[in-house]
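S.K.: I'd like to go over a predicted model; first the sequence, then the structure.
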Amino acid sequence: MAFMLLAMPAAQAQLPDFTTLVEESAPAVVNISTRQNVSSKGSAGGFHQLPELEGLPPIFREFFERSLPMPREPQGRNRGQQREAQSLGSGFIISEDGYILTNNHVIADADEIIVRLADRSELQAKLVGTDPRTDVALLKVEGKNLPTVKLGKAKDLKVGEWVLAIGSPFGFDHSVTSGIVSAKGRNLPNDNYVPFIQTDVAINPGNSGGPLFNLDGEVVGINSQIFTRSGGFMGLSFAIPMEVALDVSDQLKASGKVDRGWLGVVIQEVNKDLAESFGLDKPAGALVAQVLEKGPAAKGGLQVGDVILSIDDHPVIMSADLPHLVGAVKPGKTIKLQVMRDGSRKTLKVKVGALPNEGEEMSLAGDKSSASASNRLGIVVGDLTPEQKKAIDLQGGVVIQEVQDGPAAMIGLRAGDVITHLNNQVIDSAKTFAKIAQELPSDKSLSMRVLRQGRASFITFKLAK
């Protein structure tokens, strides 16, 4: 017991003191509210419901006002009339003349944006620009000699380091919470361009858009999302690295939009079986499942089946590393890609293009065909007609007309799928497919490239002896 009593003061002395940091930094943290005229039609009891993300058992949620009650509809008002909705979020001032960073989802679709400063004064903000892909927004208020935060770099953070958040959870201005960096470079579903900082800092609705500080009082991230099954904090919160936010901010300030690098490929993760089938020592890299016609990758010689291992000597460990590495490259710059092709490493030089606007990406679409041939995989396939090849922009491939009992059914193939590669070999006809299928080895990881509804992916399977 005596040992425990002696040890406690030493342990307590090692805990950080945040008081000076908060005193110096809190004045530059602001509360953000928005007003939006929305139709009351379809609202239940005056509350706005956030639907769960389809297909994702764990929910990554943009976590501010969407889960808060909205103003109730006045008695006697007819459905379909307009009412005013308010929301709460956070932000922070990055320049003395009034530039403010926050999340895009805090101010999305707002008709009016009000910024409340630490002294309780309110200013109307102008929206300079937004970038939904990184969830960053830049605001501007009129002012001089405004308090500002110090800006730091997320790349200097270490896992286990103390960090602190200041924001307005549930409207409680300038609430302070602390924790540690749990991980760096996290990739979340539908967020391809942000390598998130993961922390265990308590974050709740209203913290969104607020700053994440290191112990030097520097902002290293923007609190953006939480992992939750309940709608509240569950110990996992995610922040946008400051380097990403500042790059977006600079571009928004200069031109009102953000340009990103783009290769024009569809990629997928390399698992253990795929790594074995492509001659890799261990799972790593991004497997190219589709190369879009006339895109930068196609012009640079990238091929379906290549595994991208690095970009300008930056390793691609997970496939999700590729989008934010390429996205950070300025369009027009030539990069060096190291790829694994046919069991050997190869270096390619590719001139990066500009990422198209959402909905403008080049795509492929598939259809069914006629002739058929049987094979040991348990499927009936047919050649593509010239019209079908032109429609889906393919030189070869076969379409699945029927899936019987067998390996194909077990790995989820469907009628209408188009197979373009089998065991790393190009399929140019049903005859070629049947020959390759007949010669497939047993008890070895094999790969197959399948095109379904315009999306291509590699799948792996094994044939029993």
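M.R.: That came in fine, so what should we check first? Numbering: from 1, shown residues only.
S.K.: every contact and neighbour count from this point should use C-alpha atoms.
M.R.: Noted.
S.K.: quick one: contacts for the residue nearest the centre of the chain?
M.R.: Nearest to the mean C-alpha position of the chain, by CA atoms, centre = their mean, lies D191 at 1.2 Å. Shown in contact with D191 (CA atoms under 8 Å, 6 or more residues apart in numbering): R133, T134.
S.K.: do you know how far it is from Q290?
M.R.: According to CA to CA, to the nearest Å, D191 stands 20 Å off from Q290.
S.K.: mind naming the longest strand for the protein?
M.R.: Scanning the chain for the longest strand, with DSSP state E as the assignment, gives strand 175-188.
S.K.: list the buried residues in that strand.
M.R.: Within strand 175-188, the residues that count as buried by 16 or more other CA atoms under 10 Å are 176-188.
S.K.: any idea how far the helix or strand that that strand is followed by is from the middle of the chain?
M.R.: Downstream of strand 175-188, the first helix or strand assigned by DSSP states H and E is strand 191-199. Mean C-alpha position of strand 191-199 versus that of the full chain (CA atoms, centre = their mean, to the nearest Å) differs by 7 Å.
S.K.: tell me the angle strand 191-199 makes with strand 175-188.
M.R.: On the basis of axes from the mean of the first three to the mean of the last three CA atoms, to 10 degrees, strand 191-199 is oriented at 140 degrees to strand 175-188.
S.K.: just checking, what packs against whichever helix or strand comes after strand 191-199?
M.R.: Using DSSP H and E, the helix or strand that follows strand 191-199 in sequence is strand 211-213. Secondary-structure packing of strand 211-213 (3 or more CA pairs under 8 Å, 6 or more residues apart in numbering; DSSP states H and E): strand 162-167, strand 218-228.
S.K.: take a look at this one as well, against the first:
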Amino acid sequence: MTDTNQPPRRRPLARRRLALLGSVAVIGAGVILAGPLAGQMSTSAFAATPTAQSEQGPRGFADLVSKVKPAVISVRVRIDGASEANMLSRDGEDPGVQPFMNGSPFEKFFRQYGDNDGPQPRQHQMITGLGSGFFISADGYAVTNNHVVDHAKSVEVTTDDGQTYTAKVIGTDPKTDLALIKVEGNHTFAHVDFETQMPRIGDWVVAVGNPYGLGGTVTAGIVSAEGRDIGNGPYDDYIQIDAPINKGNSGGPTFDVNGNVVGVNTAIYSPSGGSVGIGFDIPAATAKQVIAQLKDHGAVTRAWLGVQVQPVTGGIAESLGMKNSAGALVDEAKPDTPAAQAGIQAGDVITAVNGNAIKDSRSLAREISGMSPGSSVKLDILRKGEAKTINVTLATMPGEQKQANAGEHDNGAVPGVPHLGLSVAPADQVAGAGSKGVVITAVDPDGPGAEHGLKSGDVILDVGGKSVGSVSDLRNALSAAKSDGKHDVLIRVKTADNTHFVAVPIG
């Protein structure tokens, strides 16, 4: 969802305080330039005299801004408000038009500028939103955010010289929040290229954008961090910058000292909706790959392994006898998937893909999704302490993955497995629990099990790599782990349709 022309006052977010730069109050065309740069200083000259530059500081960004500013555009979209009913914007606010939630930003907006009673349930409202973008080709292909053009009925772009053109959406990718648009007609535009290397932490950045609809605004800062996970999805790998960016900067580019794009503005961290110096960019490597597929096919096709994984925590690493808490722990290899067909098992730890080290589950997701369906990859895994290499032929990722969440149950303090503070029963004796494992029927709220997220209704499938089907099986497995000197035991748990591992202390 994009910003309105007159963005309403935003209420503080109760949880993450993350705001996509184009929702309800979009942030606008932004361009970011990284590097201590200035003037006509070359990259090689800069690298050769870091001490001198550090002492002198940046000489200014005027030359660089004049070079890249013509490629930055403002993106204006019109959206049928009725089609946006009950949708949540990417920053957690509810911009629905039919019906309005009490206290929603649009309710306040329409009460102030429209009907005092707000819009009627079946009334159609055309909402205008503003965002940003940048040309990547002379014939009018431009990059912006998916949330800027999502559900747009029409798209217009305004260039730096004030000219306005009609554009059409070529393709979008909600998973990375990227979109490709193209100006209609035969025109020639200034454009920019993607950088092939990541910027360094500490590099200067310059943002040129359309905050609050002002247009052509330039701000400066540095690259603050890399590899940020903001909870947006499995492919989160954002560049964090402190160049001030605000509503209206969504979809704007980030450049290095040579005028190449290193990132695309997407989100900010903000208690109030305005900049507090924490912004997030999609890396150029990700954007380049996604945009290429959108241009060729109008959509993104990702490779798929077919595993449910989780990060390797310190407790899990200790229970598996690993020296480092790195890799992706396989909770389950889904049936009839490349992983299952290749023999990957629950409890395997994937440590590398084609020789590239896997740091965590997000790292695995990014590595696999960047490959082509049908390609063959080598997975390095640890299975019960033994290193193995498995060849897997990847498939095409299904369009939708149905996720199920476990229902909430009342917790009781019933002894049964004193080590964990759990009461259990064989799964085949509990309706709907299946035929394998033991069902948790009650949880001591002060016990280790509750502390590590185990709930009534969860099914324990195995403990320490040993299958359990009764209370005695569970107790014996826990006793064996303790006798082996384990401080933590690894438990595989089924919750609704998903499985995962939990490392629970038993010492």
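M.R.: That came in fine, so what should we check first? The shown structure was predicted, so the numbers you read here are calculated from the model rather than taken from an experiment.
S.K.: what would you report as the TM-score here?
M.R.: Here the TM-score for the pair of chains, by TM-score structural alignment, normalised by the length of the first structure, is 0.84; 434 aligned residues with a CA RMSD of 3.3 Å.
S.K.: what range does the longest strand of the first structure cover in the second structure?
M.R.: Strand 175-188 of the first structure corresponds to residues 217-230 of the second structure when matched by TM-score structural alignment.
S.K.: what of stretch 432-440 of the first structure?
M.R.: By TM-score structural alignment, stretch 432-440 of the first structure lines up with residues 473-481 in the second structure.
S.K.: show me what the matching stretch is in contact with.
M.R.: Residues outside stretch 473-481 of the second structure that contact it (CA under 8 Å, 6+ apart): V417, H419, V463, G464, K466, S467, V468, V489, I506.
S.K.: got TSV for the residues you listed, with neighbour count, distance to V65 of the second structure and secondary structure too?
M.R.: Conversion of those to TSV gives the following (neighbours: other CA atoms under 10 Å; distance: CA to CA, whole Å; DSSP: H, G, I helix; E, B strand; the rest coil):
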residue	neighbour count	distance to V65 of the second structure	secondary structure
V417	17	66	strand
H419	18	64	coil
V463	25	60	strand
G464	21	59	coil
K466	15	63	strand
S467	18	63	strand
V468	21	65	coil
V489	26	57	strand
I506	18	60	coil
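S.K.: and which of those is nearest G315 of the second structure?
M.R.: V489 (8.4 Å; CA to CA).
S.K.: quick one: the top helix by length along the first structure aligns where in the second structure?
M.R.: In the first structure, ranked by residue count with DSSP state H as the criterion, the top helix is helix 242-255. Counting by TM-score structural alignment, helix 242-255 of the first structure pairs with residues 284-297 of the second structure.
S.K.: list the buried residues in the matching stretch.
M.R.: Buried residues in stretch 284-297 of the second structure (16+ other CA under 10 Å): A284, A285, T286, A287, K288, V290, I291, Q293, L294, K295.
S.K.: report the mean deviation for it after fitting onto the first structure.
M.R.: When the first structure is overlaid, stretch 284-297 of the second structure sits 1.6 Å from its aligned residues on average, using mean CA distance after the TM-score superposition for the first structure.
S.K.: any idea how far that stretch is from the chain center?
M.R.: Distance, centroid of stretch 284-297 of the second structure to centroid of chain: 17 Å (CA atoms, centre = their mean).
S.K.: for A481 of the second structure, grab the count of nearby residues.
M.R.: If you count neighbours by other CA atoms under 10 Å, A481 of the second structure ends up with 20.
S.K.: would you mind listing the buried residues in stretch 372-389 of the second structure?
M.R.: Quick answer for stretch 372-389 of the second structure (16+ other CA under 10 Å): P373, V377, L379, D380, I381, L382, R383.
S.K.: for the fifth one, which three-state class applies?
M.R.: Using DSSP: H, G, I helix; E, B strand; the rest coil, the three-state assignment for I381 of the second structure comes out as strand.
S.K.: in the first structure, what residue corresponds to it?
M.R.: Match for I381 of the second structure (TM-score structural alignment): V339.
S.K.: go ahead and confirm that match touches K346.
M.R.: Yes. With contacts counted by CA atoms under 8 Å, V339 of the first structure reaches K346, the gap being 5.3 Å.
S.K.: how near is the residue nearest to the centre of the first structure to P323 of the first structure?
M.R.: 10 Å.
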